[in-house]
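>>> no letters, just coordinates:
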């Protein structure tokens, strides 16, 4: 997988991700949902923190705006690092599996960083209203945008039996997180690295073994 195919994949993921986010942002009120299937819903939420909605201010003695800024800056450095990793893997002509995985991770990370950096100055608030772009009343500032999430898969939505200790009568929902196309790209890329680890990183190992094989074939 070369540079052109990698770039095409990244652009495709970014387009699908940003088009879906902009559509949701400009057509849904925050918290609004549409049931596609019983196990799949479009649910508009905004994530101002890291994974699972966690915020730095929940763990560190800093204000929420400061935590948001630190997190966005960290994401920018992370995206730059992943971009360099991708460039390096293509330059060294490593395995196609590794290039595919890193391309997906980079596209997903870039998709979410666009929200974090720009959405705060592009859109107005979605609370009890449908947001509009460039309205003159942005909900935040540069680096203070919120990530738009909308894909919700409550595959199991039930209640624990009353006879069960502690959990009895409580709601049980699986799978509960709400995510977006960028998150899917990152998860898919990481999953490829985990499942196809040997194919992703095996090429370099094979190169390292080649001199030993050649030495073994030399006449005594």
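Here it is on my side, so go on. Note that the structure is a prediction, hence the values are computed from the model and not measured.
>>> only C-alpha atoms for contact and neighbour calcs from this point on.
Noted.
>>> give the helix, strand or coil label for residue 173.
strand (DSSP: H, G, I helix; E, B strand; the rest coil).
>>> for burial, what's the neighbour tally of it?
Number of residues near residue 173 (other Cα atoms under 10 Å) recorded here: 15.
>>> isn't it up against residue 154?
Yes. At 6.2 Å, residue 173 and residue 154 qualify as touching, with contact defined as Cα atoms under 8 Å.
>>> show me the residue at the heart of the protein, geometrically.
residue 183 (2.6 Å; Cα atoms, centre = their mean).
>>> let me know the helix or strand that that residue is in.
helix 181-195 (DSSP states H and E).
>>> buried sites along that helix?
181, 182, 183, 184, 185, 186, 187, 188, 189, 190, 192, 193 (16 or more other Cα atoms under 10 Å).
>>> just the residues you listed now: which is nearest residue 108?
residue 182 (3.9 Å; Cα to Cα).
>>> give the contact list for that closest one.
For residue 182, the contact set (Cα atoms under 8 Å, 6 or more residues apart in numbering) comprises 13, 14, 17, 107, 108, 109, 111, 112.
>>> so which bits of the longest strand along the chain are buried?
Counting residues, the longest strand found in the chain (DSSP state E) is strand 40-47. By 16+ other Cα under 10 Å, the buried positions in strand 40-47 come out as 41, 42, 43, 44, 45, 46, 47.
>>> which outside residues touch that strand?
So strand 40-47 is contacted by 24-25, 28-36, 53, 146-155, 178 (Cα under 8 Å, 6+ apart).
>>> included below, for side-by-side comparison, is a second structure:
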């Protein structure tokens, strides 16, 4: 296999391994709700689990959980095929590597939702919970009373608890959005100037 194929998938594999290592450590050494602060009140490990998508979003019920897990598996197959397609057609390397980040994040969370319920003996196959731990409540306070809808309520930025897989997906998507013009630019052939043909005498 050519190096151009190896690098994106090796990058994805390393992220998956790191993501799973962190999750296993958190599950083995922390109880749910426990916090280990490393940036004071603005950055910490906060062990939580969720049944759904990135950053704790969910689809309700067992069928919602099963549907989400199966959708993830199909999406991973599609992303993997897409990366191979991009490589074969010599798309920008940055686009390919960002695709690898998205692939790694998707696989990382699939492992949780597919196998963790069986491994840790709390749910059947495809019904496991995703382990989250990174929490960065950088800014907290109250909305002013005059603020529409949320006036007087507490707010926290950044509220979601996430994992390395979530971060990998987010970075990949954000970089593609930022550099999309660079990744997908097409060179157009120069138009022939009028009267440019040489007339032989």
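Nice, thanks for sending it over. Keep in mind that what you see is a predicted model, and the values were worked out from it rather than measured.
>>> can you calculate the TM-score here?
TM-score for the superposed chains, counting by TM-score structural alignment, normalised by the length of structure 2: 0.87, backed by 193 aligned residues with a Cα RMSD of 2.1 Å.
>>> got the contacts of residue 182 of structure 1 as JSON lines, with secondary structure and distance to residue 138 of structure 1 columns?
Listed next are the contacts of residue 182 of structure 1 as JSON lines, based on DSSP: H, G, I helix; E, B strand; the rest coil; distance: Cα to Cα, whole Å:
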{"residue": "13", "secondary structure": "helix", "distance to residue 138 of structure 1": "26"}
{"residue": "14", "secondary structure": "helix", "distance to residue 138 of structure 1": "23"}
{"residue": "17", "secondary structure": "helix", "distance to residue 138 of structure 1": "21"}
{"residue": "107", "secondary structure": "helix", "distance to residue 138 of structure 1": "26"}
{"residue": "108", "secondary structure": "helix", "distance to residue 138 of structure 1": "25"}
{"residue": "109", "secondary structure": "helix", "distance to residue 138 of structure 1": "23"}
{"residue": "111", "secondary structure": "helix", "distance to residue 138 of structure 1": "20"}
{"residue": "112", "secondary structure": "helix", "distance to residue 138 of structure 1": "18"}
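>>> need the residues you listed in JSON lines with distance to residue 7 of structure 1, can you?
Shown next, in JSON lines, are those (distance: Cα to Cα, whole Å):
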{"residue": "13", "distance to residue 7 of structure 1": "10"}
{"residue": "14", "distance to residue 7 of structure 1": "10"}
{"residue": "17", "distance to residue 7 of structure 1": "15"}
{"residue": "107", "distance to residue 7 of structure 1": "9"}
{"residue": "108", "distance to residue 7 of structure 1": "13"}
{"residue": "109", "distance to residue 7 of structure 1": "14"}
{"residue": "111", "distance to residue 7 of structure 1": "14"}
{"residue": "112", "distance to residue 7 of structure 1": "17"}
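>>> would TSV of those residues with neighbour count be doable?
TSV is the format used below for the contacts of residue 182 of structure 1 (neighbours: other Cα atoms under 10 Å):
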residue	neighbour count
13	23
14	24
17	22
107	30
108	26
109	23
111	28
112	25
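>>> among these, which recur in structure 2?
Among those, those whose aligned partners also touch in structure 2, counting by both residues aligned by TM-score structural alignment, their matches' Cα atoms under 8 Å, are 13, 14, 17, 107, 108, 109, 111, 112.
>>> name the nearest of those residues relative to residue 92 of structure 1.
residue 107 (20.1 Å).
>>> over in structure 2, tell me which residue corresponds to that closest one.
Using TM-score structural alignment, the equivalent of residue 107 of structure 1 in structure 2 is residue 104.
>>> excluding its backbone neighbours, what's nearest its match?
In space, and not counting its chain neighbours, residue 104 of structure 2 is closest to residue 12: 4.5 Å by Cα to Cα, 6 or more residues apart in numbering.
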